[in-house]
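Trainee: sequence-free structure coming up:
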């Protein structure tokens, strides 16, 4: 099929100030063969009315209004509705370049089942651009990269997925941080390839108060999601990948907490301690010698390792001129 239908899924919840920019970037795509599914997750600020207005103006848009159930439940409803051959997820306070889909289809390898592209993280006072080297890899190779080193491989927003590859999968409901477990399951099972296109086409808005802004107890949902995955895949090779990602995020969270002021650090360390203790006993997949040493050191002496990285390593690098 030369002009496949693309389903664009947009969960919507109380984003009235940003929603029109998001929807304009989708309905005005230079690639026209779209179905656009807007799931209003119980908005109370007029976002639902904005969705309805856009649907009246564009026959490609379908709107679902539902009681508030969270991002995962909104996405799952849209997954059941979609009719496209490919699917793109856009958060309702973000936006994409107008030629995003056209460029992705121009550069997509015929063997690809996931096409990732670059993104701009938009803060209130600056923008950070994230672009990787163009690449094509198997699902298992991509899974290894995700669980050891690549944060944005675990997000839904900057990827186009082949629908046949994700059929049968769903998002864990009732918690935050559902993207990474979903993508891990997909990479473990997929038969096709994971492609990276070095174009910054997605604009990811970081707002004050979002769950990604600073450490909160909701961040612990990621651990619970991993633990559910470990139960589901007990006895399989996938377990070691899940444990590796669990350890990766335990280390990341520990560093984030370690540099906080003492009063916050003490509280957040107490919150994360049970999960850190689990991570210290977990196995991880084969990694390079240097990374293996660092991870083992973290498992044995997390505070000492964090002290070395945060305080000693910068001084050493400065002394040797690196």
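Mentor: Thanks, I have it. Quantities reported herein were computed from a predicted structural model and do not represent experimental measurements.
Trainee: From here on, just use CA atoms for contacts and neighbour counts.
Mentor: Noted.
Trainee: Just the helices from the stretch 51-200 of the chain, written as ranges.
Mentor: Remark: helices assigned in the stretch 51-200 of the chain by DSSP state H, counting those that start in this stretch are 71-81, 100-107, 139-148, 163-166, 179-189.
Trainee: Identify the residues contacting the third one?
Mentor: What that stands for is helix 139-148. Residues from elsewhere that reach helix 139-148, judged by C-alpha atoms under 8 Å, 6 or more residues apart in numbering: 153-154, 184, 187-194, 241-242, 244-245, 248.
Trainee: Identify, by residue count, the longest helix of this protein.
Mentor: In the chain, taking DSSP state H as the definition, the longest helix is helix 238-258.
Trainee: what inclination does that one have with respect to helix 139-148?
Mentor: 30 degrees (axes from the mean of the first three to the mean of the last three C-alpha atoms, to 10 degrees).
Trainee: which other helices and strands contact the helix or strand immediately after helix 238-258 in the chain?
Mentor: Per DSSP states H and E, helix 238-258 leads on to helix 262-280 as the next helix or strand towards the C-terminus. Using 3 or more C-alpha pairs under 8 Å, 6 or more residues apart in numbering; DSSP states H and E, the elements in contact with helix 262-280 are helix 238-258, helix 289-300.
Trainee: ok, and here's another one to check against it:
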């Protein structure tokens, strides 16, 4: 089922905000309230329900009377990547931004977003708050340094032309890592907006919190897109930063796998092996961080993880 509300004026919106919703009946109303603004002619709100099985769609339909809201519902669950890809195909704004259905914008965020956009900028990166049970547990500051960017898609504003032809990989966890990095590399000018514009709400039942250790294998397939970009498109001066970003992402997931509790050693080793193989195949070098203390720590932990894989294999593990 699809409900579409056509904007009542012929002006192209400045910004298309794509909101992904799936089984967030308790959060979606607050999310949508946080994006409503008087700047209706400048903002296009695209809400896509990914075939929720709870009351999410019913809550979304209550906002159909707003003149700048477009509602769309997938007929079957297709995953976050396809939700965002659908939203990008539907968007008409000059700029794109993403928001998950259980997160919120901070007060005045839309005004700050629109006001910061100009003809010389291709990509805007802004700060966000990490929220658990209504409390701020961490504040993230933005950066325009490739190897230190936060790879989530939703703390950025993209010129639509910048990401033309660039899609999120369907059916994968951590789907935005390569997308955001390639957008960053394509951009001629990246603007940093220090303001914290998103409240990123951590839910124990969310996709990234509830999945098993096996989900970390997906980073190899997702990052392969960035490796291909490095090989075929990237400028030589960007290669060291790309390699460091690849190393940082691979290390981050190795570290998470090593820290999992109540996961068998066999399952951990299976994922670690894939990460180690990817690093060797991609020839990313040994620069994990530009701070020597973190660099030493990361290299030691990486080598320990690889040693665990080798010992398991030597003992006849699969």
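Mentor: Noted; the coordinates are in hand. Worth saying up front: this structure is predicted, and the values here are computed from it rather than measured.
Trainee: picking that back up, flag every buried residue along the longest helix of structure 1.
Mentor: Using 16 or more other C-alpha atoms under 10 Å as the test for burial, helix 238-258 of structure 1 gives 238-251, 253-255, 257-258.
Trainee: Stretch 73-83 of structure 1 now?
Mentor: Neighbour-count burial for stretch 73-83 of structure 1, counted by 16+ other C-alpha under 10 Å, picks out 73-79, 82.
Trainee: which bit of structure 2 covers it?
Mentor: Alignment of stretch 73-83 of structure 1 against structure 2: residues 82-92, by TM-score structural alignment.
Trainee: Number of residues surrounding residue 302 of structure 1?
Mentor: For residue 302 of structure 1, the tally of surrounding residues (other C-alpha atoms under 10 Å) stands at 20.
Trainee: Now do the SS call for the alignment partner in structure 2 of it.
Mentor: The equivalent of residue 302 of structure 1 in structure 2 is residue 304 (alignment by TM-score structural alignment). Three-state assignment for residue 304 of structure 2 (DSSP: H, G, I helix; E, B strand; the rest coil): helix.
Trainee: And residue 304 of structure 2, how close does it get to residue 280 of structure 2?
Mentor: Distance, residue 304 of structure 2 to residue 280 of structure 2, using C-alpha to C-alpha, to the nearest Å: 15 Å.
Trainee: Residue 192 of structure 2 now?
Mentor: Taking C-alpha to C-alpha, one finds residue 192 of structure 2 at 34 Å from residue 280 of structure 2.
Trainee: neighbour count winner among those two?
Mentor: Under the neighbour definition other C-alpha under 10 Å, residue 192 of structure 2 and residue 280 were set side by side, and residue 192 has more, 17 against 10.
Trainee: Give me the nearest residue to the more buried one, chain neighbours excluded.
Mentor: In space, and not counting its chain neighbours, residue 192 of structure 2 is closest to residue 125: 5.0 Å by C-alpha to C-alpha, 6 or more residues apart in numbering.
Trainee: In structure 2, which residue range corresponds to the strand or helix carrying residue 314 of structure 1?
Mentor: Secondary structure from DSSP H and E places residue 314 of structure 1 in helix 313-319. With TM-score structural alignment applied, helix 313-319 of structure 1 matches no range in structure 2.
Trainee: how far is that helix from where the chain is centred?
Mentor: Distance of helix 313-319 of structure 1 from its chain centroid, counting by C-alpha atoms, centre = their mean, to the nearest Å, is 33 Å.
Trainee: which one of the contacts of helix 139-148 of structure 1 is nearest residue 47 of structure 1?
Mentor: Nearest to residue 47 of structure 1 out of these is residue 154 (C-alpha to C-alpha; 27.4 Å).
Trainee: Which residues are in contact with that closest one?
Mentor: Counting by C-alpha under 8 Å, 6+ apart, residue 154 of structure 1 has contacts 146, 179-181, 183-184.
Trainee: related to what we said a few turns ago, I would like the residues contacting the match of stretch 73-83 of structure 1, please.
Mentor: 12-13, 16, 18, 20, 44, 46, 48-50, 96, 98, 167-170.
Trainee: Can you tell me the closest non-neighbouring residue to residue 218 of structure 1?
Mentor: Nearest to residue 218 of structure 1 is residue 176, by C-alpha to C-alpha, 6+ apart, at 6.7 Å.
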